[in-house]
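Chemist: quick one, structure for this:
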Amino acid sequence: MVTLDNIKEAKENLKDVAQNTPLTLAPILSELFRSEIYFKKENLQLTGSFKLRGAYNRIANLSQEKRDKGVVAASAGNHAQGLAYAAKQFGCNATIFMPEATPLTKVSGVKSHGAEVVLTGENFDEAYAAAMKYKEENGVEFIHPFADDDVIAGQGTISLELLEEIPDLKQIIVPIGGGGLIAGIAIAAKAINPDIKIIGVVASGARGMKESYKSQSPIDSASVRTIADGIAVRDVNPKLLDIIIDYVDHIVEVTDNEIANAILFLLEKHKLVVEGAGAVATAAIMHDKIEIEDSKVCAIISGGNIDVTMLSQIIEKGLVKSYRKMNLIIKLMDKPGSLTKLSEIFKECGANIVQIDYDRDSVKLEFGEAQITISLETKGEEHQRVIGEKLKQNGYRFKQI
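Modeler: From the prediction side, this is the model:
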């Protein structure tokens, strides 16, 4: 069993490696929910996530003989980067098995620290099975991303930092994938202040731990699918479940749309680049999944290693949902001046054209017709309504997409 003393020892191991990441007030959320809401910004940790803490502590506690043989791990990305960095510091070879769909930014991060990467399987659990096979065949030490006492203790050092800065903290909201982060945070926090509440957050597409917590026994997800790849864990580890049952007060879930909203909110309002798993605690607050009024709360931003392609998609969809971008398909006569006349309407409405595609060859079009797909910068829902009315008044057939 991991104890507060183990976590304090881990802090000593990490003193020259892991950063004491910023803990800052989130003014917009605090005002909205009439509470003091803080962000613990582990996305600014070395390697871009909290995982460095547990991985480094685990290798620091290995014998030199085991380090010399090398280590192997399975990871959706952040544990891999933390372990690769730690192994490099100790001069230890590391082989990391990662799901085939792991974002390029995470794969590149692992390779940059000198580890060997093997992409295999559709999710963490399939990569884990391949890593365990490699362990048996090569006699190397397996470093589990969450079900390991040294790893749990390393993650628990976050609580020590939190409660040193804010001793009267009332709630800590923590992402849950495999459970190592929330287990370490909860053990340390409850040992220091038994009255503090620990709230876990899972993604709706990977809700095995929430279902298991509710039933008090392991229930594996049939499948996992979520933009929060860092917490896309299918199988529930019994050891972690027991700790979570004992120490965690409540578990909630957030959808991918809610996670995307939080990613965009953190980027736009707080200038923070955050991955899906790192945004779930903020998403739970934003979408009223947790009772926090008149409280002092910390949301753990666990990581920032988001693929730029995914970030681009989230931004694009966010602009459409917030009525700041309007995408239209419009039919018009294929003759000189038609496009000019249409653009004059947008000019009158004060809408800026940012992209346009002109199609006159589609078999779905009548002869003499053309179809354009156009993207406009707009100023809100009312502005888009005015544009639609103006198009109708001028006889245009269009569809908003």
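Chemist: please count neighbours and contacts with C-alpha atoms only from this point.
Modeler: Will do.
Chemist: ranges for the strands of the chain?
Modeler: Remark: strands assigned in the chain by DSSP state E are 23-25, 36-41, 71-74, 94-98, 116-119, 141-142, 171-175, 197-203, 250-254, 296-301, 325-333, 352-359, 369-377, 397-400.
Chemist: against which helices or strands is the second one packed?
Modeler: Think strand 36-41. When contacts are defined as 3 or more Cα pairs under 8 Å, 6 or more residues apart in numbering; DSSP states H and E, strand 36-41 packs onto strand 23-25, helix 27-32, strand 296-301.
Chemist: tell me the angle it makes with strand 171-175.
Modeler: Angle, strand 36-41 to strand 171-175, by axes from the mean of the first three to the mean of the last three Cα atoms, to 10 degrees: 40 degrees.
Chemist: which of the residues in strand 36-41 are classified as buried?
Modeler: Applying a neighbour-count criterion of 16 or more other Cα atoms under 10 Å, one finds Glu36, Ile37, Tyr38, Phe39, Lys40, Lys41 buried in strand 36-41.
Chemist: need these in CSV (columns: distance to Gln81).
Modeler: Compiled in CSV, the buried residues of strand 36-41 are given as follows (distance: Cα to Cα, whole Å):
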residue, distance to Gln81
Glu36, 32
Ile37, 29
Tyr38, 26
Phe39, 22
Lys40, 20
Lys41, 17
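Chemist: among those, which one sits closest to Gln313?
Modeler: Lys41 (23.2 Å; Cα to Cα).
Chemist: now for the closest residue in space to the closest one that isn't next to it in sequence: which residues touch it?
Modeler: Nearest residue to Lys41, sequence neighbours excluded (Cα to Cα, 6 or more residues apart in numbering): Ile301, at 5.1 Å. Ile301 is in contact with Phe39, Lys40, Lys41, Glu42, Asn43, Val274, Gly278, Ala279, Ala281, Thr282, counting by Cα atoms under 8 Å, 6 or more residues apart in numbering.
Chemist: here is the second sequence; please produce its structure so I can put it next to the first one:
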Amino acid sequence: MATLAKATDETLPVTIDDVRAAHARIADAIVRTPTFISRTLSNLTGATVYLKFENLQFTAAYKERGALNTLLQLDAEARAKGVIAASAGNHAQGLSYHATRLGIASTIVMPTTTPTVKITQTEGHGANVVLFGQTFDAAYEHARELEGERGLTFVHPFDDPRVIAGQGTVAIEMLADVPAIDTLVVPIGGGGLSSGMATVARAISVERGGTPIEVIGVQAELFPSMYNRINGTDMPCAGDTLAEGIAVKEPGRVTSNMVRALLDDIVLVSERSLEEAVSLLLQIEKTVVEGAGAAGLAALLQHPERFRGKTVGIILCGGNIDTRLLANVLLRDLARSGRLARLRIVLRDQPGALFHVARIFDAERVNILELAHQRIFTNLPAKGLSLDVECETRDRAHLERLIAALHAEGYEVSPVELG
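Modeler: Have a look, this model is predicted:
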């Protein structure tokens, strides 16, 4: 983990006054989401953990803040012509929702590969959706072309001081609600949220005359774009990450300068940590978050020594996750914890073989969910067969007792492990 150099340059494009003005400007039209302590997550991680529930915004993400702050500063001519953005995610919904509410026409350019549900949701907020290109970069370039052709105002998802100031209002609320927070853990995609929140943290630290409030950025290991930019590394940015909301290949120019000046550190988190964090937040806090929204907790799970003993503020920055993907994440977590398992058992292909195995499952009080025989595509002898049993146990220890009981009866058994 690299520690960023603290800059003393006061010429950054966003100040605490900008963020406070943004908060006053947008306060009546966004949800002042709560910040609650999580005693269970605190016990689990060794830190005192506070959660800011930005997934409770109307469009289920903090992105509304920066979009609205920008819209409210447009002059009459710009409002009359309308706004445009390139986005397949939360920025599209936040911008289109507030633009429609304010009577401003919005156009959102999305890649042709965008899931239908996201297109429908954005159109439902009143936007004119234009599908163009196979990638975000192609959609972005087309949006900039339409901006010039139609005289629209382009609203960048992160690299705009007005957007950054709007996102920083998250920290204004968190630190007002819980002044004891000494560490903010912030997901980084393009860098708008981290830049805005770090602006607030640094200024409030000075105003209080106390210990500085640390700001730690979090990126997915598959998309370490800001980490690369700040640290001069060249790790690849590609892959199918659960944290698609922060899967940005090129961070902003403005935000990169601000992150370099204001953040204390950037940590990377694995897909496994992201999955565990999404699952824990649903099970413990009964709240649904997307992968990017769980990145802060994932950092505490993967790097506990970095945060132990600190009072940490985590932003649940979004809750827009596909329900089938969420189901897969939860089931994978059950499998990793031993509560759901698939065992491969070698049997002799003869009457009663399955009955005798089932008796062991019954004796150990293990629920059988699904069975699958394999007689043909196997390297076993012709009189043998492979039986896959999907089963439900109480915990890892219960599963190990079942496997031991099967071994004791002479069965060859092996778990089918997740990657």
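Chemist: after superposition, what is the TM-score?
Modeler: The TM-score (TM-score structural alignment, normalised by the length of the first structure) is 0.91; 399 aligned residues with a Cα RMSD of 2.4 Å.
Chemist: which of the contacts of Ile301 of the first structure are still contacts in the second structure?
Modeler: Mapping the contacts of Ile301 of the first structure onto the second structure (both residues aligned by TM-score structural alignment, their matches' Cα atoms under 8 Å) leaves Phe39, Lys40, Lys41, Glu42, Asn43, Val274, Gly278, Ala279, Ala281 still in contact.
Chemist: show me what the third one lines up with in the second structure.
Modeler: Read it as Lys41 of the first structure. Alignment note: Lys41 of the first structure maps to Phe53 in the second structure; criterion TM-score structural alignment.
Chemist: who's in contact with that match?
Modeler: Neighbouring residues of Phe53 of the second structure by Cα under 8 Å, 6+ apart: Thr33, Pro34, Thr35, Ile315, Leu316, Cys317.
Chemist: what's the answer for Ala238 of the second structure, then?
Modeler: Applying Cα under 8 Å, 6+ apart to Ala238 of the second structure gives the contacts Leu222, Phe223, Lys249.
Chemist: swap in Gly179 of the first structure?
Modeler: Gly179 of the first structure touches Phe146, Ala147, Leu240, Leu241, Ile244, counting by Cα under 8 Å, 6+ apart.
Chemist: the last one maps to what in the second structure?
Modeler: By that I understand Ile244 of the first structure. Aligning on TM-score structural alignment places Ile244 of the first structure opposite Val259 in the second structure.
Chemist: tell me which of the contacts of Ala238 of the second structure is nearest to Glu370 of the second structure?
Modeler: Leu222 (34.0 Å).
Chemist: wait, Thr378 of the first structure sits on Val354?
Modeler: No: counting by Cα atoms under 8 Å, Thr378 of the first structure does not reach Val354; the two are 10.4 Å apart.
Chemist: which of the two has more residues huddled nearby?
Modeler: Taking neighbours as other Cα atoms under 10 Å, Thr378 of the first structure and Val354 compare with Thr378 leading, 22 against 11.
Chemist: that one maps to what in the second structure?
Modeler: Aligned counterpart of Thr378 of the first structure in the second structure: Thr393 (TM-score structural alignment).
Chemist: which residue sits closest to that match, ignoring its sequence neighbours?
Modeler: Arg339 (4.7 Å).
Chemist: any chance of the contacts of Ala238 of the second structure in TSV, plus neighbour count and distance to Gln93 of the second structure?
Modeler: As requested, the contacts of Ala238 of the second structure are arranged in TSV below (neighbours: other Cα atoms under 10 Å; distance: Cα to Cα, whole Å):
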residue	neighbour count	distance to Gln93 of the second structure
Leu222	21	25
Phe223	27	23
Lys249	17	21
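Chemist: now Leu32 of the first structure: how far from Gly380 of the first structure?
Modeler: Per Cα to Cα, to the nearest Å, Leu32 of the first structure is found 21 Å from Gly380 of the first structure.
Chemist: sorry, slip of the keys, the one I care about is Lys41 of the first structure.
Modeler: 32 Å.
Chemist: residue boundaries of the helices in the stretch 51-200 of the second structure?
Modeler: Assigned by DSSP state H, counting those that start in this stretch, the stretch 51-200 of the second structure shows helices spanning 63-71, 76-81, 90-101, 116-124, 136-150, 161-177, 192-208.
Chemist: nearest to Leu347 of the second structure, out of those?
Modeler: Ranking the helices of the stretch 51-200 of the second structure by proximity to Leu347 of the second structure (Cα to Cα) places helix 116-124 first, at 45.7 Å.
Chemist: post-alignment, that closest one versus the first structure, mean distance?
Modeler: Superposed on the first structure, helix 116-124 of the second structure shows a mean distance of 3.2 Å to its aligned residues (mean Cα distance after the TM-score superposition for the first structure).
Chemist: which secondary structure elements does that helix contact?
Modeler: Right, helix 116-124 of the second structure is packed against helix 90-101, strand 128-131 by 3+ Cα pairs under 8 Å, 6+ apart.
Chemist: ok so, going back, may I ask which two of the buried residues of strand 36-41 of the first structure are separated the most?
Modeler: Of all pairs in the buried residues of strand 36-41 of the first structure, the most separated under Cα to Cα is Glu36 and Lys41 at 15.8 Å.
Chemist: nearest spatial neighbour of Ile368 of the second structure, skipping sequence neighbours?
Modeler: Cys391 (4.4 Å).
Chemist: quick one: the one you found and Ala341 touch, right?
Modeler: Yes: in this structure, Cys391 of the second structure is within contact of Ala341 by Cα under 8 Å, at 5.4 Å.
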